[in-house]
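Trainee: Structure of the sequence below:
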Amino acid sequence: MIVRQQLRIRDPYVLTDVAEGVYYLYGTNHVEGFDVYTSRDLELWEGPFPVFRPDAGFWADRDYWAPEVHEYRGRYYMLATLKAEGRCRGTQVFVSERPLGPFLPCSEGPVTPRDWECLDGTLHIDEEGKPWMVFCHEWLQVGDGEMCAVPLSDTLDAASGPPELLFKASEAPWTVARRGTDTDYITDGPFLFRNGERLLMLWSSFGGDGYSLGIARSASGSLRGPWLHDEQPLFGQDGGHGMLFRDTQGEWMLTYHKPNRSPEERAVFYSLADVDADLLP
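Mentor: Sure thing, here's the model as predicted:
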């Protein structure tokens, strides 16, 4: 067993099996492939259990980042970031019959545009039941990092239309440029959720006190927005890339990694009621 405070992980993503009373924790854990940990109390964890390892000839050879697993139409789909020498970073989709894997490629390479540097794809099902991937178009390529969305096929194995711009990182009043410039703004880690008829997004960038977790709110209640940003980040001191999940009792929880510096990053967990009642779905 591994105590939470000893488990190094970035970009935590939790899938809850209420019937079995088990939490599955995925994230960036610095291996060539993806692993999962399991727990019954969010403090003591078993694993890591490998859920994906690349076969010989698999296209990606680095930057195995930010896996997240969604149950969709009775199967489990992993969206994860990867990169290779001479190819752009992108998000690919994998599929399995169970949370412990093994996960196999579902899409033929990334479903993000092949000539874009992209990361941190997340699944969103819109009000009409149509699947989308929301992802980050990296500041490394565009300067002012972009939050984008691309429609997916019903089997999640390919894009079904062109990407659409949702907002740019500099539009949030709390973000600051990196590296002493006035152009390098970062978008990281989107996660969308509904609160009644409202659609909200957790996402990360850098603020005045380091890596931060912010909130954007769709004025229309739909994916296309327009997206409005809170004046201050939800958490603004060296932690971010968050998501929401229900615990085994049905209560909402928030997780993100903190601090952002390696090798000290750890998953932290909060009851959502203790964070901000305005977020409660």
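
Trainee: From now on I want contacts and neighbour counts done on CA atoms only, so please keep to that.
Mentor: OK.

Trainee: Go through stretch 132-140 and flag the buried ones.
Mentor: Burial within stretch 132-140, assessed by neighbour count using 16 or more other C-alpha atoms under 10 Å, is assigned to 132, 133, 134, 135, 136, 137, 138, 139.

Trainee: Equivalent analysis for stretch 194-213, please.
Mentor: 199-207, 210-213.

Trainee: and if you look at stretch 2-18?
Mentor: 4, 7, 8, 9, 10, 11, 12, 13, 14, 15, 16.

Trainee: Go ahead and list the helix or strand containing the residue sitting nearest the centre point of the chain.
Mentor: In the chain, the C-alpha nearest the mean C-alpha coordinate belongs to residue 189, at 4.4 Å (C-alpha atoms, centre = their mean). With elements taken from DSSP states H and E, the one containing residue 189 is strand 188-195.

Trainee: Doesn't residue 140 lie inside a helix?
Mentor: Yes. Assessed by DSSP: H, G, I helix; E, B strand; the rest coil, residue 140 belongs to a helix.

Trainee: Let me know the distance separating it from residue 42.
Mentor: 35 Å (C-alpha to C-alpha, to the nearest Å).

Trainee: Skipping adjacent residues, who's closest to residue 91 in space?
Mentor: residue 81 (4.4 Å; C-alpha to C-alpha, 6 or more residues apart in numbering).

Trainee: I'd like the structure of this one too, to check against the first:
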Amino acid sequence: MKNFWLLLFSFVALSCSTNKSADTASSQNSTPDSLANSGAITYSNPVLPGDYADPSVVRVGNDYWATATSSEWAPLYPILHSTNLVDWETVGHVFPEKGPDWADTHFWAPEITYDKGKYYIYYTAKKKGGNLCVGVASASQPTGPYTDHGPLVCQEVGSIDAFPIRDEKGDLYMVWKEDGNSQRQPTPIWGQRLNEERTALVGERFELFRNDPKTWEGGLVEGPFILKRGDYYYTFYSGDACCGRGCTYGVGVARSKTLRGPWEKYASNPILKQNATWKCAGHGSVVTDAQGRDFYLYHAYKTDDFVYPGRQGLLDEITWSKDGWPRFAQNAPSATAAAPLNQNAPDVWDIADEFNQNALSSGWQWPVNQKPNYQLKTEQNGKLTIKASPETIGTVLAQRTLTGDYTTTALLDKTSLSGGTTAGLAAIGDNNNAVGLSLNNRELILWSVKENKFITLDKAPVPQENNVQLRLMARQGDKLQFAWSTNGTTWNEMNKGKAIDASYLPPWDRGVRTGLTAKGPTTTSATFDWFKVENAD
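Mentor: Sure, this is the predicted structure:
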């Protein structure tokens, strides 16, 4: 009898607090000890562990709804739900089956909003045969189904990071970034009227502001979120390099009494910078709770795991000083803070699936436009059968990695393999970059794919037993060791136990996934009995 947890996600609970006074410019986090002594319930960042770049959140009543970048992993744009801002559950996707007909890749930067009884997702995607565009989809319920309204703006150098806002007259506008940095050009933030049907921009566009390369903003400003507070509109925005090992991201703010400006950038920008734990913070959205407190949901890289889990979702409270500008405690991401609603989730980060439900859990992903053909068999404690494909790494079903140190294990039924099918588990950067351990009817194969080139690293005779467990151990994100077992106790190391350098895996805009693969003719398949990921403390 298998006894693993069903698929679970939740987030670590530690301690710290935020001084919420709006009358001081020096709001700071209390020490963890002081919070512990006060008996306050706390949460720890990240609240969205793993690859949740460019998160966006909206409150409707007592519910919080969020989404985030999907990049090249489907299903596209997760819909997440919470009632306390720190305990999140994936409850659907904007495009659960396939992407919008007009787009093919780069599914970035969604912005979720609620207006006059409908939910809208403004998103970025690359147009087929063209460049980056801003599109929008709508639904009467936050979980969908969503109707796509097509692209709204497609500039020559690309258009990204849309945000809708109503002005002081109640007229609807859309604000977005012209992606000039992709061509070594400036990056204006534009605004333009948007019709109520969300099908077209109307009237003349106008510029809010653009990057100043002589300041911390460097080559770009992007990710605008506009908040109306008192007499001012406040635009929270990000500047400089967003992603990858060379990232230098930060958050700034500008304000204006009218949407059309003039906009004044805060003299003390950036208001959110890196610290010893988190770096390259940026591209988030502001949500106001029922008590009137403002919180910023945004992404950052953890300094020790860095690019391997990707840009993770963090939450911090915004305080306001006498001069009318927003502040973050210590101008940097918090490690821990008082839970907004004095609630938190249990500390469970491990993932496990016995495939004994009628549908795959919401955490599973696959490469865009390559939805796998699979079947779940709930009898006999559950099995997952995946149809193979002849792609370089085969059919892929994967999960986000949540840390740089994890162990993935899966049980494969060897008798399900036929016709040259090779199946197993892997760490996956994208379709062209992966490292894995697979087996067929003849042998175990340790392999790597780098820039779409398949290389065999090691081989071993296939065991006589029908059930074979495969194990991947990752340390520091890029040191991978593989082994196999027929009983789960005695493990046989591949590559003489030496770690494989997988530092090349993550593309610049996403984290590593870990999951199952099946390679071979499309008429063949592979059957897995269970899958689990255990994260190191």
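
Trainee: burial of the equivalent of residue 117 of structure 1 over in structure 2, as a residue count?
Mentor: Matched by TM-score structural alignment, residue 117 of structure 1 corresponds to residue 158 in structure 2. By the measure other C-alpha atoms under 10 Å, the count of residues near residue 158 of structure 2 is 23.

Trainee: can you check residue 533 of structure 2 too?
Mentor: Residue 533 of structure 2 has 25 nearby residues by other C-alpha under 10 Å.

Trainee: does residue 81 of structure 1 sit in a helix or strand, and which one?
Mentor: Following DSSP H and E, one finds residue 81 of structure 1 within strand 75-84.

Trainee: which residues in structure 2 does that strand align to?
Mentor: Against structure 2, strand 75-84 of structure 1 falls on residues 118-127 (TM-score structural alignment).

Trainee: and for that stretch, what are the contacting residues?
Mentor: Here stretch 118-127 of structure 2 makes contact (C-alpha atoms under 8 Å, 6 or more residues apart in numbering) with 94, 102-114, 132-142, 159-163.

Trainee: Give me the buried entries from these.
Mentor: 94, 102-114, 132-139, 142, 159-163.

Trainee: among the residues you listed, which are in helices?
Mentor: Among those, no residue falls in helices (DSSP state H).

Trainee: what do we get in structure 2 for residue 196 of structure 1?
Mentor: In structure 2, residue 196 of structure 1 lands on residue 230 (TM-score structural alignment).

Trainee: closest to residue 171 of structure 1 among the buried residues of stretch 2-18 of structure 1?
Mentor: Minimum distance to residue 171 of structure 1 across those is 23.2 Å, recorded for residue 11 (C-alpha to C-alpha).

Trainee: ok, back up a step: so which bits of the match of strand 75-84 of structure 1 are buried?
Mentor: 119, 120, 121, 122, 123, 124, 125, 126, 127.

Trainee: Looking at these, which one is closest to residue 289 of structure 2?
Mentor: residue 119 (18.3 Å).

Trainee: how close does the closest one get to residue 198 of structure 2?
Mentor: Distance from residue 119 of structure 2 to residue 198 of structure 2, by C-alpha to C-alpha: 12 Å.

Trainee: go on, residue 113 of structure 2?
Mentor: For residue 113 of structure 2 relative to residue 198 of structure 2 (C-alpha to C-alpha), the value is 12 Å.

Trainee: ok, now residue 126 of structure 2?
Mentor: Distance of residue 126 of structure 2 to residue 198 of structure 2, computed by C-alpha to C-alpha: 19 Å.

Trainee: do the same with residue 221 of structure 2
Mentor: From residue 221 of structure 2 to residue 198 of structure 2 the distance is 25 Å (C-alpha to C-alpha).

Trainee: In terms of neighbours, single out the busier of these two.
Mentor: residue 221 (31 against 21).

Trainee: How about the contacts made by the counterpart of the more buried one in structure 1?
Mentor: In structure 1, residue 221 of structure 2 lines up with residue 187, judged by TM-score structural alignment. Residue 187 of structure 1 makes contacts with 136, 137, 138, 139, 145, 146, 147, 168, 169, 203, 204, 205, as judged by C-alpha under 8 Å, 6+ apart.

Trainee: ditto for residue 149 of structure 2
Mentor: 135, 136, 137, 138, 198, 199.

Trainee: What helix or strand is it located in?
Mentor: Using DSSP H and E, residue 149 of structure 2 falls in strand 147-153.

Trainee: swap in residue 176 of structure 2?
Mentor: strand 172-178.

Trainee: Kindly report the same for residue 37 of structure 2.
Mentor: helix 32-38.

Trainee: hey, where'd the strands end up in the stretch 51-200 of structure 1?
Mentor: Using DSSP state E, counting those that start in this stretch, the strands of the stretch 51-200 of structure 1 run over residues 62-72, 75-84, 87-96, 104-105, 118-125, 131-137, 146-151, 164-168, 188-195, 198-207.
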